[in-house]
Each structure stands twice: as structure tokens, then as C-alpha cells.
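**Q** Quick one, fold the following:
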Amino acid sequence: MGESFGKSFTVVEATGDDGETQVWLAVAKPSQALTLVLSAVPEGWTAEVLSVGLTPKQQRMFEELNLEPGDVHRLDKA
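**A** Coordinates of the predicted model:
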């Protein structure tokens, strides 16, 4: 049986070879979130978990995305 992804949000920053960065949200444990995000970005990119605390407002906003465990979502710049 596979390992559970968990139900918590993990924020990941991905960086391309050209220095471009993207911030992603994953519904997974940190180690799993890295793998999931690296699968979603172009080959050769790197990723690291950001140690950020979510405010209650952010938590509600992310919950409204209706992501399932194992899902990732790119956060666009505002």
C-alpha cells in the first residue's frame, strides 16, 4: 500500500535554469511535495520547500481550491 500524502498544504518554490521562480502549493507532506512539483515543472528545474506559516485567510483561500491529497497548484503573482 502506498504512503499517504497527508492533508496539509506545503508551499514549494521552483527555480528554472534561467533564474525564473514559481511558487507552488501542494497537498502533501514536504518530501512528497518536492517530487510532485518537480513533476509539474520543466525538466532541469530545482525545488525547495518554503518554511512559511499560513494565515487563517490563506488557509481558507487554499481550501477553496478544492485540491485533493497529491494535487499541486501554481500560485500566480498578484
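**Q** C-alpha from now on. contacts and neighbour counts both.
**A** Fine.
**Q** contacting residues around the nearest residue to Arg74 once chain neighbours are set aside?
**A** Distances taken as Cα to Cα, 6 or more residues apart in numbering place Trp24 nearest to Arg74, at 4.3 Å, with adjacent residues excluded. Counting by Cα atoms under 8 Å, 6 or more residues apart in numbering, Trp24 touches 11-14, 37, 72-75.
**Q** So Trp24: helix, strand or coil?
**A** Under DSSP: H, G, I helix; E, B strand; the rest coil, Trp24 falls in the strand class.
**Q** before we go on, could you also do this sequence so I can check it against the first one:
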Amino acid sequence: MPALFPLLRGRVLCSGALGGRKPDARVYARALAQLGARAAHTLFVDDLFVNVRGARAAGLEADTVRDARGLRRVLKRYGLA
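**A** Alright, predicted model coming up:
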């Protein structure tokens, strides 16, 4: 997983810094705007399904991840590992 850190630099955001809280759709919209990304091309991971459901409702690809093994599984599913 440490090999991913350089790829994530500047791409990991905190909802509080975006002026809201997950699963508010505005948080996801602000994150996408800040990253210059499109929802359909963005993967969101969280340990709480309520936040994953909010991201999906906002059009993002999203999955629940609770540990490193789960993250590897999700990254493989999306062709990112």
C-alpha cells in the first residue's frame, strides 16, 4: 500500500475542510470540483456504508472498506491494483 501514497497526494480530502459532512451530496460535489474530477470517474472509499451510499447517490463509484485487505480487494475490482 505505501506505493499508493504518491498517487494519492493531493487527492485525499477531509469533508470538514469542504464545509460539510458526509453523506451530504454537496460535500461530494465540492470534492469533485476541487479535484477537477468527474463523478463517474471517481472512486470513493469509506468504512461507513451510509457515506458510500451518499457517494453513490452523487454519481461516484463507491465501496465500503474496513481494512487493508478490503482496500486491496476494492482496488483490484476497479483495476487499480
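**Q** Got a TM-score for the two of them?
**A** Overlay of the two chains. TM-score (TM-score structural alignment, normalised by the length of structure 1): 0.30; 33 aligned residues with a Cα RMSD of 2.6 Å.
**Q** Go through the contacts of Trp24 of structure 1 and say which is closest to Met61 of structure 1.
**A** Leu75 (11.5 Å; Cα to Cα).
**Q** Can you get me a residue count around the closest one?
**A** Neighbours of Leu75 of structure 1 under the rule other Cα atoms under 10 Å: 14.
**Q** Over to Phe62 of structure 1?
**A** 18.
**Q** any idea which helix or strand carries it?
**A** According to DSSP states H and E, Phe62 of structure 1 maps onto helix 56-63.
**Q** what's the next secondary structure element after that helix?
**A** strand 72-75.
**Q** If we go by neighbour counts, what in that next one is buried?
**A** Judged by neighbour count (16 or more other Cα atoms under 10 Å), strand 72-75 of structure 1 contains these buried residues: 72-74.
**Q** now these in JSON lines, with distance to Gln59 of structure 1?
**A** Conversion of the buried residues of strand 72-75 of structure 1 to JSON lines gives the following (distance: Cα to Cα, whole Å):
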{"residue": "Val72", "distance to Gln59 of structure 1": "15"}
{"residue": "His73", "distance to Gln59 of structure 1": "14"}
{"residue": "Arg74", "distance to Gln59 of structure 1": "15"}
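**Q** one step back: what comes up buried for the helix holding Phe62 of structure 1?
**A** Buried residues in helix 56-63 of structure 1 (16+ other Cα under 10 Å): Phe62.
**Q** and the longest helix seen in structure 1, what other elements does it pack with?
**A** Scanning structure 1 for the helix with the most residues, using DSSP state H, yields helix 30-40. With contacts taken as 3 or more Cα pairs under 8 Å, 6 or more residues apart in numbering; DSSP states H and E, helix 30-40 of structure 1 sits against strand 9-15, strand 21-27, strand 46-49, strand 72-75.
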